[in-house]
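**Student:** return atomic coordinates for the entry below.
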Amino acid sequence: MTTTIPGSLVNKTKKHFMGMSAPAGYVAGVGRGATGFTTRSDIGPGVDLPADPGMAGAAAAGATPAKKPKDDDNDEPEDLNDANYDEFEGYGGSLFAKDPYDKDDQEADEIYHAVDMRQDERRRDYRERKYKEAVENYRKERPKIQQQFSDLRRQLATVKEEEWASIPEVGDSRNRAKRNPRMETFTPVPDSVIASAMGYGQMNTVMDSSIQNGISTPYSGFQSSLGGGFQSTFGGFQSILNPGLVTPGWKTGTGTSSDLDLRKIGQAKNRIMDIRLNQVSDSVSGQTVVDPKGYLTDLQSMIPQFGADMQDIKKGRMLLKSLRETNPEKPQGWVASARLEEASGKLQAARNLIMEGLERIDKSEDLWLEAIRLHPPNVGKNIVANSVRALPHSVKIWLKAADLEIDVKGKRKVLRRALESNPSSVRLWKAAIDLEDPEDARMLLSRAVECCPLSTELWLALAKLETYENAQKVLNKARENIPTERMIWIAAARLEETRGQAKRVPILIERALISLRSAQVEINRKQWLEDAVECEAANCPLTSRAIIQNVIAIGVEDEDRKHTWMEDAEWFITQHAIQSARAVYSYILNIFSKKKSIWTRAAFFEREFGSVENYEEILKKATENCPDAENLWLMQAKSRWQGGDVEGARQILAQAFRHNPNSEEIWMAAVKLESENEEFDRARKLLERARNSAPSPRFWMKSARLEWCLNDLVRAKELLNEGIKLYPNFEKFYMIFGQIYTQEGNFDEARKFYIEGTKRNVHCIPLWLLLVRLEEFRGRHIKARSELDIAKTKNPKCDELWLEGVRIEMRAGQRELAQSMLARALQECEHSGRLWAEAIFIELRHARKTKIVDALKKCEHDPHVLLAGSKLIWAERKYKKAREWFMRTVKVEPDFGDAWAYFYKFEQIHGTQEQKDEVKKRCLQAEPRHGELWQAASKDVKNWRKRTGELLEIIAVKLEIPT
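**Tutor:** Predicted structure coming up:
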């Protein structure tokens, strides 16, 4: 029996199971959960055997059993950590997380969510307001850098590129020595060294002060120095013993002194150069003459002006060379080649190319002209001589030949030779005639019209130089030769007008249209109207008028006549043809004599461009044709009154009464006329007649105001009471009543009438404002705010009420509250120019520019915003720009009196007397009636008889300079 000794007894490091066969069904690593895998070196995939009872037994015997895989439906285990535990609520998480989530659970969650949102909304406004206030306070205390420099940042748009480049970099002041090391510097050689070098090699007998030991001998061509060696140089003999004796020597040569004045040498050279240039410039032989004045200019012209790359130039040369070789008979290739060489700075090469082209193509006009242009004048004349022999009928070459001549005599000679070869050339005839005096020009023109009978310009030029009788004959011959030319007929009409034959002018224009139509010529309406403008510019208004009367109706449909003709009148005004525009209005009024709008437009035209007589004449015709037009009667009466004819104005108004007995405007104009002329009794009688014959609340109001202005307050109150009984809803009765009681100091009665007026006229904003201002004047700010809130409730989105509320807070010193109210007002009335104008100046100075930009985006053409912008620019002392803004404001809204007052104030301080007078004149023409400051002054009882100019002065005095 064989005995086997275990390996572990022989070698302690060797395990006892090493070398033994594996048990049945054993898979290595299964007990610890390992599975098979595949690598690149494997032939096939690893085997992952499923677990079987044998493997399970092996696993149970040898290792820890593998964990069971989790089911997909099982959730994560609960977190029972202490960090997830609360003493009151216990562990976090849902108790029913494992239960199914059905519709009831979803409905319950939605209800709980709705309750949470409702609880959150209860205090949301308060929280947001508090948060907004906190943010605003924080921003005021610590504004952002972009807000602090917003005004400066907008000015960066005007910074030029050079200014940007001059701004230093951030690191320019740091480490400058390291970043910019000092370069090696070179010192110029002193003049003494240069002078000594110039004297080197000359024989000299002056002893050098630097030689203290040795002797100097003047032997020519040999120099020796003993002091450690022997040297010899050409230029003299010198021996130096160191140490040794010093013996004085002597000097001979061209120089007599060792001191040289270099400045004098430079001046001498410049003088010699000037003498030589003068000598050469006086020479006339050959081509070596130099013009010293144009020398630098010639040099500049030789600099290549072609900015392309040299490779591109080479490619261009090759392409053009190929073009010349393939098509040598086409002049375009030769011209392009020459111009390429000229642009690249090779002028001689360009000349050579163009001359080579002429050898091949001597009948090309373009080549000859290019050759003449490239060569200097003296050579160009020879080329011209050859060109006219080759092309004697080329007009361009003959004109170029005339241009090359310096004196007029030579030009005449060339042009007359040209006319011999080209007698039918209009250009040559015109060039020759331009060189002659009037008498010789007339003779040339006589010959020219024979050679060129179809040239209208020559016929008209000849007619201008002839006498009246001969001009008629010339124009008749011109019509025979050119029966289709309208300018000949117009010239004939102008000729008759200049001779005072006014009756023949319209006859000629009528005959012209008949003749042209018979010659099958189309009558172009636009061309004829342009001819009318030219006739007026030539001081022939009768011809212009005749053209308009005969042409204006051509090609216009009946339904478009009024619109088209009014546009024609406006077009003539833009062309500064006032007489033509007047002729258009005259023609229109003959066709539409009963149209009030056309009479009104014509009257405005005469008021702006005509005289006072023309203005009153057309108004007289207007009232005769349209007697029921109240505005025309009023314009005529006002013109007479402004001219000082009060009696004439009364007569006109009396005629207006007969045609319009119940017209309020005419009654009011009559009352104003009498009151302005201090005829108060007549004014009272007129008002009494008006109240009886044409009852209207305005007559009662005007009567009460007249008594109020005359300080008869008792009579004024009586009239107001009578008016209220008849017209209880007329708001101005209550306004005047309140103002009268305020003037007397009876504030309670004033408040009573204001309240009564607001009850009957809820939407009358001036009444609400008077009530609020009365309460504020009495010191009852709370009551004023209350009344204002009521007014805003009954009149939503009213910018005037919001503006008054903001100003109340500002006058009370509540700036922050005013800003908050203004913000809400802009949200409600975002397109209100009044509110935006107030918002600009309520801001601090650094934030105003941002606000004006926002305002212009919302209200670009609002006069209040434009006026605020003008004041803002004025405050920045940009006077030129401020003047432009003021002009823009009054142009947008001429009826805005506040803008005129500020503009006049600006010119009083920063303008000249002429500029100030111009503003006042334009204001008088505009006659503004609106504006907060303007109405406050014009409605004041103290200024009830003040005119526009006086009101302008009164308001301007009270205005403050914007800051």
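**Student:** CA atoms for contacts and neighbours, from now on please.
**Tutor:** OK.
**Student:** residues touching V505, list them.
**Tutor:** The contact partners of V505, taken as Cα atoms under 8 Å, 6 or more residues apart in numbering, are A493, R494, E496, E497, L542, T543, A546.
**Student:** please repeat the previous calculation with a cut-off of 6 Å.
**Tutor:** A493 (Cα atoms under 6 Å, 6 or more residues apart in numbering).
**Student:** check which helix or strand it maps to.
**Tutor:** Using DSSP states H and E, V505 sits in helix 504-518.
**Student:** for Q238, same thing?
**Tutor:** Element membership for Q238, per DSSP H and E: strand 237-239.
**Student:** after that strand, heading C-terminal, what element do we hit next?
**Tutor:** Scanning onward from strand 237-239 (DSSP H and E), the first element met is strand 246-247.
**Student:** which residues touch that next one?
**Tutor:** For strand 246-247, the surrounding residues in contact (Cα under 6 Å, 6+ apart) are N213, G214, I215.
**Student:** buried residues in the very next helix or strand once past the helix holding V505, which are they?
**Tutor:** Toward the C-terminus, helix 504-518 is succeeded by helix 525-537 as the next helix or strand (DSSP H and E). Using 16 or more other Cα atoms under 10 Å as the test for burial, helix 525-537 gives R525, W528, L529, D531, A532, V533, E534, C535, E536.
**Student:** now the other sequence, so there's something to compare against:
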Amino acid sequence: MTREDTLPTRPMPKAPVQKIDFNSLKAPSGYIPGLGRGAAGFTTRSDIGPARGAGPGDKPGAPGKTPGKDDDEAAMDDTKFDEFLGNDAGLFAQGEYDEEDKEADNVWESVDNFMDDRRKEQRERRLKETLEQFRRNNPKITEQFADLKRKLSEVSESEWEAIPDIGDYTIKKPRRIEAFTPVPDSILSGAATSATGGPLTSVSSSDGTLSSLPGMASGIASALPSDLTAIGSGRGTVLGLKLDRMADSVSGQTVVDVKGYLTDLKSVHVSSDAEISDIKRTRQVLRSVIQSNPTHAPGWIAVARLEEVAGNPSDAKQLALRGCELCPANEDIWLEAARLHDAETARALLARGVSHLPVSVKLWLAAAKLESDADARSRVLRKALERIPTSVVLWKAAVDLGTGDEDAKVLLSRAVECCPQAVELWLALARLETYDAAKKVLNRARRALPLDRSIWVTAARLEETNGATAAKVALIIQKAVKTLVDATAAAGGGGGGGGGGTTETAVRDAWLAEAEQCAAAKPPMPLTCHAIVRAVHRYGIDDEDVLDSLSADAEEYLKRGAVEVARALYVCALDLFPSDAALWRAAAALEKIHGSAVQLIAILDRAVTHCPESEVLWLMLAKERWVAGDVTEARRVLEAAFAHHRGSESVWLAAFKLEFETGEQERARGVMAKARADALATVYPKVWLKSAIVERELAGPTAASLKALLEEGLKKFPTAEKLHLMLAQLEEARALVRFAGKAGGMRKDR
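**Tutor:** This next block holds a predicted model:
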């Protein structure tokens, strides 16, 4: 057989068959093109005509336009609606916009702008009042609790600690997620088989095998629900057998806690792969650190905290203990080991720590904090003070644990001997002593700390508390400032004692801060505050900048709520610039808001004495006298104002208002008569207007004197609108009277 015989043979090609031209065939009856693919029932443009309207050369019967009807529809087209012209906009659509149209539009636009400007001020004022009313009715949460937030500064540390925890008092009840496990089909089929008379099986508790129970099929249908309960118990037995096999699968050792299996699952913290990989890398790095440098305490602390975060507290404890053995001279590793262990072990660790580091304040404080009894804490702190008598922190902790003022005095007396540079200990001892003993304590403190300003300020406050005069308090503060400035200058700088900057401005700011603390103290110390401000108000300020600096500082302290400091700054500024009316008005505004009526009247009395040319100050004083109920004194003030401001419209009108609103219309008429007789005051239209008002009140709305007064006023002020209106009202009232008289006569004739 040759190779050609083994090759597959290709079938012979068939003769070509002529294709059928379906387009030339006749469509069957009822055939609709495109109906099978859903392309039937649409309309094309050729069915409804062209999209454009007929042009000028088109015939009236051109497709797409119906004469008359289409024109009406175009006229009513909503898209051509104009806000000003309405649907008639099409009437002028063919017109041209020329310069006359542009000029007319500009004129109307200017008219609109003018009318808008006339109402702009009223509209803005109305909007502002609405906004303020809304803010008053709907204040922010921060504004509602602003006063309570400021009072938080008065809460002591013991009160903070006494605030109880609120716990979990959520209103919504937590959703209970109930999980239902479907019964397997095998159990259901077995139960059905048992119910129909099949063999009933039971689970062996020894090996978990199934065995049939013959003779138990009869009457099983009536006991089916109890059998299903038994089946559920069987499932629990099977699960227990599987857990037993898992427990004994590793060389006979138990690797799974059967009883706590589910509990352990709940406590497992599932970390992401990224966290696990980060922990592993960090563990490798820290292990290399403690291996290369085993005496590096921060490395041991870091690796112990890493194991704690990773959920290995036992490893963390072991590493911390190992760090304590290798780094016994580091207090942080001892504190870390004590934190990781329980209280008893922590006490033992801290005892070992203080044996290696007897001067470590942190270890002694931690050991005292572990004690639950106050006496035990006091014993630990006293033992610590025997080792470290110069520790201010330990002395403070021991004083805080004292049972009374006497114990605190004893401890502080010893504390200031051991720590003479601790100013807070000196001040605490002075606060506990009597007046004479406190003076001695402060003198000793001043000798020990000659450059500390707080000791001098405490001495001044002590004198003020015990009823000293303002002069004595000021003398102490002046001596303090002079002593500290001279000592600082001799030392070549230093900032005025006890802190502060190295410049004079920093020294001044530090003293003003002391004044602010005196004003905010409980109870406040205004004499000391004023004395400090008066002693340093010009310190470090150029002469040409004194007024601006004092005014700016007063405004700043007023914004911060330090009213007494701002008042003291204004007093100092007024002593330097008594003829500045704006400064007097600012001081009066402060007293009006934060002071009493007596203080306000007192400062206004001084103001008009130094600035008699300021009519505003006279008017303010007269008003405050009137508001206080002293009308006679208010008249006296206005009489004094007339002497300095003869012919002043404001003073005349204020005098009229005082008399008119207090019910003295005759006196008000007399005041206005004097004003009209005054050549300087008769040039004011309001003088004639107020005269007409009081005349109408006294003589009546139709009096001849009122008409004469109005006509005389209109001769002087022909453009006074209100005078014209009052005259028109008078004539209208007279006309009504005449008409009423005529009507009465006609009725009488009838």
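**Student:** scan the contacts of strand 246-247 of structure 1 and report the most crowded one.
**Tutor:** I215 (22 neighbours; other Cα atoms under 10 Å).
**Student:** wasn't that one part of a strand?
**Tutor:** Yes: applying DSSP: H, G, I helix; E, B strand; the rest coil, one finds I215 of structure 1 inside a strand.
**Student:** that one is in contact with I240, isn't it?
**Tutor:** Yes: with contact defined as Cα atoms under 6 Å, I215 of structure 1 reaches I240; the gap is 5.4 Å.
**Student:** which residue lies nearest the spatial centre of structure 2?
**Tutor:** T142 (5.1 Å; Cα atoms, centre = their mean).
**Student:** mind listing the helices for the stretch 351-500 of structure 1?
**Tutor:** For the stretch 351-500 of structure 1, applying DSSP state H, counting those that start in this stretch gives helices covering 365-374, 377-390, 395-404, 408-421, 426-434, 438-451, 456-465, 468-481, 486-498.
**Student:** related to what we said a few turns ago, next one: the residue nearest to the centre of structure 2 from E109 of structure 2, what distance?
**Tutor:** Going from T142 of structure 2 to E109 of structure 2 by Cα to Cα, to the nearest Å gives 46 Å.
**Student:** just R118 of structure 2 next, same as before
**Tutor:** Counting by Cα to Cα - R118 of structure 2 and E109 of structure 2 are separated by 14 Å.
**Student:** likewise A230 of structure 2?
**Tutor:** Using Cα to Cα, A230 of structure 2 is found at 95 Å from E109 of structure 2.
**Student:** just E664 of structure 2 next, same as before
**Tutor:** From E664 of structure 2 over to E109 of structure 2 the distance is 53 Å, taken as Cα to Cα.
**Student:** do the same with S202 of structure 2
**Tutor:** 102 Å.
**Student:** more neighbours: the two, which one.
**Tutor:** S202 (15 against 12).
**Student:** which helices and strands sit right next to whichever strand or helix holds that one?
**Tutor:** Using DSSP H and E, S202 of structure 2 sits within strand 200-203. Where contact means 3 or more Cα pairs under 6 Å, 6 or more residues apart in numbering; DSSP states H and E, strand 200-203 of structure 2 is packed against strand 210-213.
**Student:** other residues contacting the strand it packs on?
**Tutor:** With Cα under 6 Å, 6+ apart, strand 210-213 of structure 2 has contacts from P199, L200, T201, S202, V203.
**Student:** please apply the same query to stretch 603-610 of structure 2.
**Tutor:** S579, L621.
**Student:** mean offset of it relative to structure 1 (after superposition)
**Tutor:** In the superposition with structure 1, the average deviation recorded for stretch 603-610 of structure 2 is 1.5 Å (mean Cα distance after the TM-score superposition for structure 1).
**Student:** so that stretch matches what in structure 1?
**Tutor:** Mapping stretch 603-610 of structure 2 onto structure 1 (TM-score structural alignment) gives residues 618-625.
**Student:** helix, strand or coil for D58 of structure 2?
**Tutor:** Taking three-state DSSP, the label given to D58 of structure 2 is coil.
**Student:** no no, L265 of structure 2
**Tutor:** helix.
**Student:** and for it, the neighbour number?
**Tutor:** Per other Cα under 10 Å, the neighbour tally for L265 of structure 2 reads 10.
**Student:** for P313 of structure 2, see how far away it is.
**Tutor:** 18 Å.
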